[in-house]
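*Asks:* this is a predicted model, with the sequence first.
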Amino acid sequence: MADSNWTSPSPSTFILVGIPGLEKAHLWISIPFCSVYILSLLGNSLLLAVIKVEPTLHEPMYLFLAMLAFTDLVVSTTAVPKTLCIFWFRDGATHIDMCLAQIFLIHCLTTMESGFMLAMAFDRYVAICNPLQHSAILTNRVITMIGLGIVMRGAVLLGPHPILLRQLPYCTTNVISHTYCEFMALVKLACVDTTVLRAYGLVVAFLTGGLDFIFIVLSYILILRAVFNLPSKEARLKSLGTCSSHVCIMLVSYTPAFFSFFSHRFGHMDPHIHILVANVYLLVPPMMNPIIYGVRTPGIRQSVVHILGLKPV
């Protein structure tokens, strides 16, 4: 463990301590962490394989879902293996460049996840509010452009994060009380005024997850208005059923994300609670997304059964 009186302004290595106050339970905590990670890898890999090999799933909703699944795979792999090294081997040392790369990837990829969920909401809006023009509006070229736009937005807005953090002096400690490198965790270690950097982080968060959430809510207001104007109860239920999986994914993703974001900046809670919530934000949605869509979407469920050679239920 690094000395508490450490005074180097430019560390080459940071020390991740895991979950402060729960060090003795790290081995037990690693069991659900590892289990959820394995389920995420299997679920998202299977989902990607199903969408790739099944021609009937080459539709906008499933293509956006495949982008979300790939992003989930990368973001969980960016964070969890190092966390497990801390829990199993007490290996919390990480080079500053690796730490900054992890910060960029985690924040950039979670921003992309939010963007893909907005794209899926847009697909549901077009499918329900303008069904006759759905295929004409969401062509393969448009889907590709939306995907690239989401990736570029994350890269451009989050790219300055590691550059700005690299310039800060860390003259009190190089110990990070977290399981992974996180933007605000490093900002709090700096021994200079970070008001501008904190403000930049807030602006970026609003321009990505904040605006995405607002547009998703607006799209569902329009969707609900269109659904309740349908003539029959059966038609209304069928239309709402096509949105249920997406709504579940949003609840699973945005609830811990907003809780973690606001508690880190404005709240006062025990560090181990905040860190556990931050890990839930990275662990649970990648595991739940393929399960939710696999269970609630007949097309995916039937394709999985066919690929695995199981008898239809």
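*Replies:* Good, I have the coordinates.
*Asks:* alpha carbons only for contacts and neighbour counts from here, please
*Replies:* OK.
*Asks:* just the helices in the stretch 51-200 of the chain please.
*Replies:* Applying DSSP state H, counting those that start in this stretch to the stretch 51-200 of the chain gives helices spanning 60-89, 96-129, 134-137, 140-158, 160-166, 183-187, 195-205.
*Asks:* okay, now the residue nearest to Ala185 when sequence neighbours are not counted: neighbour count?
*Replies:* Closest residue to Ala185 apart from its sequence neighbours, by Cα to Cα, 6 or more residues apart in numbering: Ile176 at 6.7 Å. Residues within reach of Ile176, counting by other Cα atoms under 10 Å, total 21.
*Asks:* quick one: contacts for Ile176?
*Replies:* Ile176 makes contacts with Phe14, Ile15, Leu16, Val17, Ala185, Leu186, Leu189, as judged by Cα atoms under 8 Å, 6 or more residues apart in numbering.
*Asks:* surely the fourth one and Val175 touch.
*Replies:* Yes: taking Cα atoms under 8 Å as the contact criterion, Val17 and Val175 are neighbours in contact, 7.1 Å apart.
*Asks:* got the angle for the host helix or strand of Ser30 vs helix 60-89?
*Replies:* Secondary structure assignment for Ser30, by DSSP states H and E: helix 26-53. Angle, helix 26-53 to helix 60-89, by axes from the mean of the first three to the mean of the last three Cα atoms, to 10 degrees: 160 degrees.
*Asks:* what's the local residue count around the residue nearest to Asn44 when sequence neighbours are not counted?
*Replies:* Of all residues not flanking Asn44 in the chain, Ala69 sits nearest, at 5.3 Å (Cα to Cα, 6+ apart). By other Cα under 10 Å, 25 other residues sit near Ala69.
*Asks:* alright, now check it against this:
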Amino acid sequence: MLLPSLGFFPFTDTLSISEPNQCTDHLMAAFNLSDSDRSSFILTGIPGLEAAHIWISIPFSMFYIIGLLGNFIVLFVVSKEKTLHEPMYLLLCMLVLTEIGTSTAIVPKALCIFWFNLKGITVGGCLTQMFFLHVGSVTHSAILMTMAFDRYVAICNPLRYAMILTNTRIAKLGLVCLTRAVLFILPLPLLLSRLPFCANRIIAHTYCDHMAVAKMSCGDITVNRTYGLSLVFIVLGFDLTLIAVSYGLIIRAILRIPSEKAHQKAFNTCTAHICVILISCTLSLFSTLTHRFSQGIAPYVHIILANLYYLLLPMLSPIVYGVKTKELRDKVRKYICTM
């Protein structure tokens, strides 16, 4: 939601090892990379906790598997039940797909580091991982914004809801969200691919993010910094503003309803979406504040929090929607009971 991995609104300000060439050569040898492999980067995993990588991989893999299982259940149930072929659930499926995509962009490589000590990643692989991770983050933010608009129309203009938000229009909005993300993020790997990279290519992280890769360059990264900062404020400012406006109008409309029962029913239609937004914002804000006031806090804390953002959201979102949305909960229970 808050685009933590673009480097300027970060969970982590990814550390890079900037020692003399002798130290770099030693590190390259330590990671089993020869001189011919210097076109690669090295992801260290979680520095300071290398001895605990196997133990850390247990919650990583559990969160990832639970998230995949929950999200695939949502996709399966919505695809099978025609009564759920509505804008709200189609948007939920889009949200689920972005969360599967972002977690899958980082977890398999992180587990390779933890389990097999496979820390090398090619420049092309690094830029590809970064691209899909950021595209997923920006798309996720846009879909949350679209879901807020969906709730606004459902509550403030219910008689025209079926006419305004058809399934076809929702599909087009989803395509717009994805296209916007691709167009915004595509310049990042293109700008990075033009930079000369230094001999020191040690990234103290489990995945490649924008500024982590930019800091490996010996060239001027002013354009990368400026574009990354502008991108975060444009995307974040636009999406959060529209979400806030939508819910402001929703609250105003609800308060005008005289019936307390109608109040409760209207609020219940928004609860799941609000919970997901709050979880996303809380994780991002907590980690960002931890980074900004990081005196005395070990670097691995920031890296763990950065990973938890992409692990906890996919795991918690289907749980929140399953608990808070009665129709979806009943359909999931029906399929579970028939197994």
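*Replies:* Done, it's in. What you see is a predicted model, and the numbers here were worked out from it, not measured in a lab.
*Asks:* thinking again about what came up before, reformat the contacts of Ile176 of structure 1 as CSV; add neighbour count and distance to Ala278 of structure 1.
*Replies:* As requested, the contacts of Ile176 of structure 1 are arranged in CSV below (neighbours: other Cα atoms under 10 Å; distance: Cα to Cα, whole Å):
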residue, neighbour count, distance to Ala278 of structure 1
Phe14, 21, 19
Ile15, 24, 18
Leu16, 25, 15
Val17, 22, 15
Ala185, 15, 12
Leu186, 21, 15
Leu189, 18, 18
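*Asks:* including distance to Pro231 of structure 1, could those go into CSV?
*Replies:* Listed next are these as CSV, based on distance: Cα to Cα, whole Å:
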residue, distance to Pro231 of structure 1
Phe14, 62
Ile15, 62
Leu16, 58
Val17, 59
Ala185, 53
Leu186, 56
Leu189, 59
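*Asks:* closest to Pro298 of structure 1 out of the helices of the stretch 51-200 of structure 1?
*Replies:* Proximity to Pro298 of structure 1 (Cα to Cα) singles out helix 60-89 among these, at 12.2 Å.
*Asks:* how far does the closest one sit from its chain's centre?
*Replies:* Here helix 60-89 of structure 1 is found 8 Å from its chain centre; the criterion is Cα atoms, centre = their mean, to the nearest Å.
*Asks:* on that earlier part again, in structure 2, which residues correspond to the helix holding Ser30 of structure 1?
*Replies:* The alignment of helix 26-53 of structure 1 onto structure 2 (TM-score structural alignment) covers residues 53-80.
*Asks:* average offset of the matching stretch relative to structure 1?
*Replies:* For stretch 53-80 of structure 2, the mean distance from the matching residues in structure 1 following superposition reads 0.6 Å, by mean Cα distance after the TM-score superposition for structure 1.
*Asks:* okay, buried residues for that stretch please.
*Replies:* 53, 56-57, 60-61, 63-64, 66-68, 70-75, 77-78 (16 or more other Cα atoms under 10 Å).
*Asks:* got the end-to-end distance for stretch 219-238 of structure 1?
*Replies:* With Cα to Cα, to the nearest Å applied, stretch 219-238 of structure 1 spans 18 Å between its terminal residues.
*Asks:* Ser135 of structure 1: how many residues sit nearby?
*Replies:* For Ser135 of structure 1, the neighbour count with other Cα under 10 Å is 13.
*Asks:* matching residues in structure 1 for stretch 142-160 of structure 2?
*Replies:* Using TM-score structural alignment, the partner range for stretch 142-160 of structure 2 is residues 115-133.
*Asks:* one more: stretch 315-330 of structure 2?
*Replies:* Taken onto structure 1 by TM-score structural alignment, stretch 315-330 of structure 2 occupies residues 287-302 there.
*Asks:* tell me the buried residues in the matching stretch?
*Replies:* So, applying 16+ other Cα under 10 Å, buried residues of stretch 287-302 of structure 1: 287-294, 296, 299-302.
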